[in-house]
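In: quick one, structure for this:
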Amino acid sequence: MPTGANNSKKYTYVWVSLIILVFGIIFIPRIVNRLKSGSVVDNDRLANTNSLSSLSYITSNGKKRKVPEFSFINQDSTLISNKDYLGKVYLVEFFFTTCPTICPIMTQNLLELQKTFKDDEAFGVASFTINPRYDTPAILKKYAGKYGITDKDWHLMTGDQNEIYDLANKGFYIVANEEQDAPGGFEHSGAFALIDKEGYIRSRTDRYGNPLIYYRGTITERQGTNDEGEAQQITMLKEDIKKLLAE
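Out: Predicted coordinates for the structure are as follows:
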């Protein structure tokens, strides 16, 4: 091979090495600093765009999921349907009045939200008992009085058990079952579903753009975290309710 060709290759290698060296000197410290500060995670992932500034629609088979139609009797023996909640931002929960474990905590959290939005007529709660054989309108009325449930749009509803279970398990994919070995005789989730004014299920997204879908209702703001290290989401829920009320 001619000497000139060898010299040309040497010069090429030298220039490439020099460019790499300059890049390392200038840019690598910046990247390290951004990794330390977390700004790469916060600013460089497209999935993060506006993840906390807007709320996601929950979809199924490419379609936005709406609250299924329902019609049940509330604590005042009034027939309440999903149509009564149109125009309101509300939460859905499944509970029962004799629950010895998570229900009192869930009710406490909902009472905190009732207090936060007491002056907003567009806020409501839909509580469905999963023990309708016991939880009659009279029992639900007594429960509401015991805990101080006063919001006129917080309905504690009872009705046909199969219809309620279908609403929970098939409509919301929230677990609700009669289970003899479970505390109180029933197995259920402590999740809250957030519904917008048009009846769509909404939630914020995580840092990767994935919707949370439901909010943790079994940990109070004061408690902060549970024994498993899971954080409370009531503060988050307050923020997201405000967003939907403003839409």
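In: please count neighbours and contacts with C-alpha atoms only from this point.
Out: Will do.
In: wait, doesn't residue 34 sit right on residue 28?
Out: No. Using CA atoms under 8 Å, residue 34 is not in contact with residue 28; the gap is 9.8 Å.
In: which one's more surrounded, these two?
Out: More neighbours sit around residue 34 than around the other of residue 34 and residue 28, counting by other CA atoms under 10 Å; the figures are 15 against 12.
In: please name the nearest non-neighbouring residue to that one.
Out: residue 40 (5.7 Å; CA to CA, 6 or more residues apart in numbering).
In: wait, that neighbour touches residue 33, no?
Out: No. Look at residue 40 against residue 33 with CA under 8 Å: they stay out of range, at 9.4 Å.
In: tell me where the protein has strands.
Out: Assigned by DSSP state E, the chain shows strands spanning 56-57, 59-60, 63-64, 71-73, 79-81, 89-95, 123-129, 154-157, 176-178, 186-188, 191-195, 201-203, 215-216.
In: how about those strands in TSV, adding mean neighbour count?
Out: Converted to TSV, the strands of the chain look like this (neighbours: other CA atoms under 10 Å):
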stretch	mean neighbour count
strand 56-57	20
strand 59-60	12
strand 63-64	11
strand 71-73	18
strand 79-81	16
strand 89-95	24
strand 123-129	24
strand 154-157	26
strand 176-178	19
strand 186-188	19
strand 191-195	23
strand 201-203	26
strand 215-216	20
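In: also this sequence, please, to line up against the first:
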Amino acid sequence: MKKKTSYIGISFIVLIFGIWTVKELKERFKKNDLVEIGSAPRFELTNQNGKKITNKDYEGKVYVVEFFFASCPSICPKMNKNMLQLQDAFYGDLDFGMVSITIDPENDTSAVLKEHAQKLGVKHPNWNFLTGDYTYIMNLANKGFNIFAGKNKNVAGGFEHSGLFALVDKEGKIRCRKDSFGNPILYYDGLEQPGINAIKEDITLLLKE
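Out: So this is what the prediction gives:
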């Protein structure tokens, strides 16, 4: 009788351990291996249609953020072109979105941004071109996302900025992959094709979470 009880006790322990293990595995693998950097900053700006857009409009969506300006003579056209690749890749997915924030709001009014978006061929309903207060946008770029942007009279166009794209998941967390040394890349190269290929792959992963 004692032997039977012992078997029952062992079976119960194995069952509990099995349930715990399955639960632990589910917790470990319900998210992929992309690194969570931190929460994306809140924002409230005006889009190309004169509508107020906030980070809440992107809740439950995976989205990409870039900082640019419409009259940029250097890297912006390439960044916008690469964002078009993302639009084409995820055109039918309403759980995906894009945010293009001007760093020259004095000139990039909603009307200017609307014309710019039309010339680019923007069709995705969740791709917003945003404008607002200059200081607010500079703080959002440099302190919120930690993506450099600023005025520089000595460069073409009067502004200089990073060509990086930020990737944000459905929970509003900035996410990224690791490099070959196991270090988080933080942001994606928005200028070269390998960076665009990488962010496409990782958007697909985040959409499945």
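In: please state their TM-score.
Out: The TM-score (TM-score structural alignment, normalised by the length of the second structure) is 0.84; 179 aligned residues with a CA RMSD of 1.2 Å.
In: for the strands of the first structure, give me CSV that also has distance to residue 167 of the first structure.
Out: Converted to CSV, the strands of the first structure look like this (distance: least, CA to CA, whole Å):
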stretch, distance to residue 167 of the first structure
strand 56-57, 19
strand 59-60, 16
strand 63-64, 17
strand 71-73, 11
strand 79-81, 12
strand 89-95, 10
strand 123-129, 9
strand 154-157, 12
strand 176-178, 9
strand 186-188, 13
strand 191-195, 12
strand 201-203, 14
strand 215-216, 18
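In: closest to residue 140 of the first structure out of those?
Out: Within those, the stretch nearest residue 140 of the first structure is strand 154-157; the backing value is 6.4 Å (CA to CA).
In: tell me which other helices or strands that closest one touches.
Out: Secondary structure elements in contact with strand 154-157 of the first structure, counted by 3 or more CA pairs under 8 Å, 6 or more residues apart in numbering; DSSP states H and E, are strand 123-129, helix 137-147.
In: what residues in the second structure pair up with it?
Out: Residue correspondence for strand 154-157 of the first structure in the second structure, counting by TM-score structural alignment: residues 127-130.
In: average offset between that stretch and the first structure?
Out: After superposition onto the first structure, stretch 127-130 of the second structure sits on average 0.4 Å from its aligned residues (mean CA distance after the TM-score superposition for the first structure).
In: tell me how far that stretch is from the chain's mean position?
Out: Here the centre of mass of C-alpha atoms in stretch 127-130 of the second structure, compared against the chain's by CA atoms, centre = their mean, to the nearest Å, lies 13 Å away.
In: one more: stretch 121-128 of the first structure?
Out: Taking the mean of its C-alpha atoms, stretch 121-128 of the first structure sits 16 Å from the chain's own mean (CA atoms, centre = their mean).
In: neighbouring contacts of that stretch?
Out: For stretch 121-128 of the first structure, the surrounding residues in contact (CA atoms under 8 Å, 6 or more residues apart in numbering) are 85, 87-96, 117, 151-158, 164, 245.
In: just to revisit the earlier point, closest one to residue 234 of the first structure among the helices and strands packed on strand 154-157 of the first structure?
Out: The minimum distance between residue 234 of the first structure and these falls on strand 123-129, with 14.4 Å, by CA to CA.
In: which residue numbers in the second structure go with the closest one?
Out: Equivalent residues of strand 123-129 of the first structure are located at 96-102 in the second structure, counting by TM-score structural alignment.
In: ok, now stretch 178-188 of the first structure?
Out: Mapped onto the second structure using TM-score structural alignment, stretch 178-188 of the first structure spans residues 151-161.
In: centroid-nearest residue for the second structure?
Out: For the second structure, the residue whose C-alpha lies nearest the mean C-alpha position (CA atoms, centre = their mean) is residue 167; its distance is 2.1 Å.
In: list the contacts of the closest residue to it other than its chain neighbours.
Out: Nearest in space to residue 167 of the second structure, with sequence neighbours left out and distances taken as CA to CA, 6+ apart, is residue 64 at 4.7 Å. Residue 64 of the second structure is in contact with 97, 98, 99, 165, 166, 167, 168, counting by CA under 8 Å, 6+ apart.
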